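Peer 1: Just a sequence and a predicted model for now, questions to come.
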Amino acid sequence: MPQTRDFSEDAIAVVGMSCRLPGAANPAAFWALLASGTSAVGAAPADRCGPDAPPGGFLDDVAGFDAAFFGISPREAIAMDPQQRLMLELAWEALEDARLAPDQLAGRPAAVYVGAIQDDYAQLAGRVPATAFTLTGLHRSIVANRISYTLGLTGPSVVVDSGQSSALVAVHQACESLRAGTVSLALAGGVNLILEPGSTARVGEFGGLSPDGTARVFDARANGYVRGEGGGLVVLKRLADAVADGDDISCVILGGAVNNDGGGAGLTVPDGDGQADVIRRAHRQAGTDPAHVGYVELHGTGTPVGDPVEAGALGATIGVHRPADAPLAVGSAKTNVGHLEGAAGLVGLLKLALSARHGQIPASLNFSTVNPRIDLAALNLRVQSALGAWPADAAGEGDALAGLSSFGMGGTNAHLVVGRAPRPTTDRADRPDQAYTAPWVLSGQSPAALRAQAATLR
């Protein structure tokens, strides 16, 4: 059952979701992949990543786009970065999932925050003549602005680039806009598409990729991260508004924080003190006690250097407060779909939202022997190695809280504190006492689109 603890007036509700991830075209498919312990990592497309690229998490289609649906000409659509196209579609789907009519939001001061750090399409577009649509089609800011323009949203419209923490920083900024009363509705998420071989080559030269394409988070065999692509968005409201509107709430964001390591052994070397600080700051903003956290969705890249640093920070901030017989559970969706880089934090939030809804925590894959540099017992941590129930609060106060971390390679860290949705105070009066049959109405802007909708439903 959902937890019974009260949430503060600053809590933010997740009321809608959308995603396009490796092996998962929507949130329901993503949950099925997570719950079954499936990895969507596979061979890299040679035409996009080069013939010698290691395996990763890839989408089946990065070119498909229904331009006519959004009133965009074929010529402009070709000039658009596929990341713009994908996020337009995901914005529409997320709003529909929130039971909001996207075409009826024009003029509303709703915010759009999107994490995006790659410009692969700009590298490809440089090989063809420029057109009147090239500048807007390739400008990264337009990934968010295109959504606001198409839907007529008048709130902040911002692309966030803080490295690999971009999507979670975008979510945090959206929550701050809602708390400040600047907007009453926000879309937040991230996108990462791997579109040209040089992109993977540059990441490979950095030295962090797993040569065999397997993310082994906290494991002794950890040898690097696995690239992944896709995107996703969440629809956010203040919790009080969501409850008043009768929204279907997936989870609640109680608070969060963003900081930077501010130094350390090197520009791209993770710093344990900085990671511990952002966790403490997040709990101070949320007004929560780290002792009530039962699970943390890790940044969890599976690198020999990063994993021990992250484990140490968690042990010092959360593990130390938990009973010895109830260690903090940790895991990473990067073992399922790869590291979506600028969109990675959104993948983690989707996993937590779906886990909260289903009351279960999926397994973190590829774990057998702990990294010898990580003393799980001393840190009071355990890797979630099988599908299990959402943990109970160690103090007996209903369900435990959860945490979510995302770290940029330049030291910008983000952490959120997440809780399960509150139990409804009254039963829904519009629910029938007995089952009945009703038609499922579909619509599309063309016969082909209608057929596609029917095929998707089937």
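Peer 2: That came through, no problem. Numbers count the residues shown, from 1 in each chain.
Peer 1: contacts, neighbours, all on C-alpha from now
Peer 2: OK.
Peer 1: Tell me which residue is most central in this protein.
Peer 2: For the chain, residue 346 is the residue whose C-alpha lies nearest the centre (C-alpha atoms, centre = their mean; 1.2 Å).
Peer 1: pretty sure that one contacts residue 169?
Peer 2: No. Look at residue 346 against residue 169 with C-alpha atoms under 8 Å: they stay out of range, at 9.5 Å.
Peer 1: Report the contact partners of the nearest residue to residue 199 once chain neighbours are set aside.
Peer 2: Distance criterion C-alpha to C-alpha, 6 or more residues apart in numbering; nearest residue to residue 199, sequence neighbours excluded, is residue 120 at 6.6 Å. Neighbouring residues of residue 120 by C-alpha atoms under 8 Å, 6 or more residues apart in numbering: 193-196, 199.
Peer 1: let's bring in a second model and compare:
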Amino acid sequence: WKGEGLGQINAEKGSFLKDIDLFDHVEFGISSRDARAMAPATRKLIELCFLALLDSGIDYRKENIGCYMSANSINLSNVSNPDAYEPRGSFAGGPSMVANRVSNHLDLLGPSVPVDTACSSSQTAMHLAVQGILNGDCKAAVVGGCQINHSLVDWITYSQAKVLSTDGKCKPFDASADGFGRAEGGVVVVIKPLEDALRDRDGIYATILGTSTNSTGSGGPPGAPVAEAQSQAMMVAFDRANRKPVDVDYVELHATGTAKGDPTEVSWVGQHFQRPRELLIGSVKGNIGYFNIQNRDRELI
């Protein structure tokens, strides 16, 4: 399986979660039938959302709490022995269930929105959640993403596209960077209006001042970095936050360690964030790898 040819993978290593098969379905009132059919990423999101809401201290059951989730909803029949995978008529494994199962089992009454925009999925989910709160669709929201890399086809696809690092490591901004190392993980955050959080004396880890999202249109191939589109989205977010790039002390970049992506992003950041004093930049992928679909929530934390 190791190699550069068709059907082969050029990377030897990745970062993986342990015990992804363990799930206490009884705790969440989920039948064994649904638990077997449910994507591992959906199971993880249910667990993480429960823990995040518990940490937030807010009352959430039967409340207008939004749920905006992103995950790779792997069809378990593709990665399991047919005798071990028996859905028996359950719809728990569908892509729409990534968010709906969280809302259902935690009894959240707000919008329940699954999001898949590839590497920007969790960032898009956060933007939609912020807009949902501002528009009055929900009074608070859980936002999260989970990446599980057990689809062999995905590994082969990334390898054939020549974006995988051969040693399985992300090396952002480094001369030796040769692609990204795939990683697994999950992140969930709870957001609500700042004035409500202050009134309720909630623990506040950070404040979101502004968000934005856009598309490159025909400016480049799908998935290719386009500096103009990236910088436009950033500047819209700054305008909404009533801030300027010069106010920033640190910029967390998407940088994954690819030959095209890193220079493109660093270049436009350097242009827009010009300042007399030092500007720090970084990418957490060098520490824990590239999580694909829930990439941006991890960087937020």
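Peer 2: Looks like it came in fine. Here the structure is a predicted model, which means the values were calculated and not measured.
Peer 1: Any idea what the TM-score is?
Peer 2: Remark: TM-score between the superposed chains equals 0.92 [TM-score structural alignment, normalised by the length of structure 2]; 293 aligned residues with a C-alpha RMSD of 1.9 Å.
Peer 1: The counterpart of residue 160 of structure 2 in structure 1: neighbouring residues, count only.
Peer 2: Alignment note: residue 160 of structure 2 maps to residue 205 in structure 1; criterion TM-score structural alignment. Look at residue 205 of structure 1: counted by other C-alpha atoms under 10 Å, it has 9 neighbours.
Peer 1: Then residue 388 of structure 1?
Peer 2: So residue 388 of structure 1, with other C-alpha under 10 Å, has 14 neighbours.
Peer 1: right, and it touches residue 356 too?
Peer 2: No. Between residue 388 of structure 1 and residue 356 there is no contact under C-alpha under 8 Å: 11.9 Å.
Peer 1: Pull up the overlap in contacts between those two.
Peer 2: With C-alpha under 8 Å, 6+ apart as the test, residue 388 of structure 1 and residue 356 reach no residue in common.
Peer 1: Skip the chain neighbours and tell me the closest residue to residue 264 of structure 1.
Peer 2: Leaving aside its chain neighbours, residue 264 of structure 1 sits nearest to residue 271 (6.2 Å; criterion: C-alpha to C-alpha, 6+ apart).
Peer 1: Structure 2: which residue goes with that neighbour?
Peer 2: Residue 271 of structure 1 maps onto residue 226 in structure 2, with residues paired by TM-score structural alignment.
Peer 1: so what corresponds to residue 60 of structure 1 in structure 2?
Peer 2: That one, residue 60 of structure 1, aligns with residue 18 by TM-score structural alignment.
Peer 1: just to revisit the earlier point, now the match of residue 160 of structure 2: which helix or strand?
Peer 2: Assigned by DSSP states H and E, residue 205 of structure 1 belongs to helix 197-206.
Peer 1: on contacts alone, who are the packing partners of the helix or strand that that helix is followed by?
Peer 2: As assigned by DSSP H and E, the chain's next helix or strand after helix 197-206 of structure 1 is strand 230-238. For strand 230-238 of structure 1, the contact count by 3 or more C-alpha pairs under 8 Å, 6 or more residues apart in numbering; DSSP states H and E identifies strand 12-20, helix 82-97, helix 166-179, strand 186-192, helix 344-358 as packing neighbours.
Peer 1: Mean deviation, strand 230-238 of structure 1 versus structure 2?
Peer 2: Comparison of strand 230-238 of structure 1 with structure 2 after fitting gives an average deviation of 0.6 Å (mean C-alpha distance after the TM-score superposition for structure 1).
Peer 1: Which stretch of structure 2 is that strand matched to in the alignment?
Peer 2: Strand 230-238 of structure 1 lines up with residues 185-193 of structure 2 when matched by TM-score structural alignment.
Peer 1: What about the match of residue 60 of structure 1, how many residues nearby?
Peer 2: Neighbour tally, residue 18 of structure 2, other C-alpha under 10 Å: 8.
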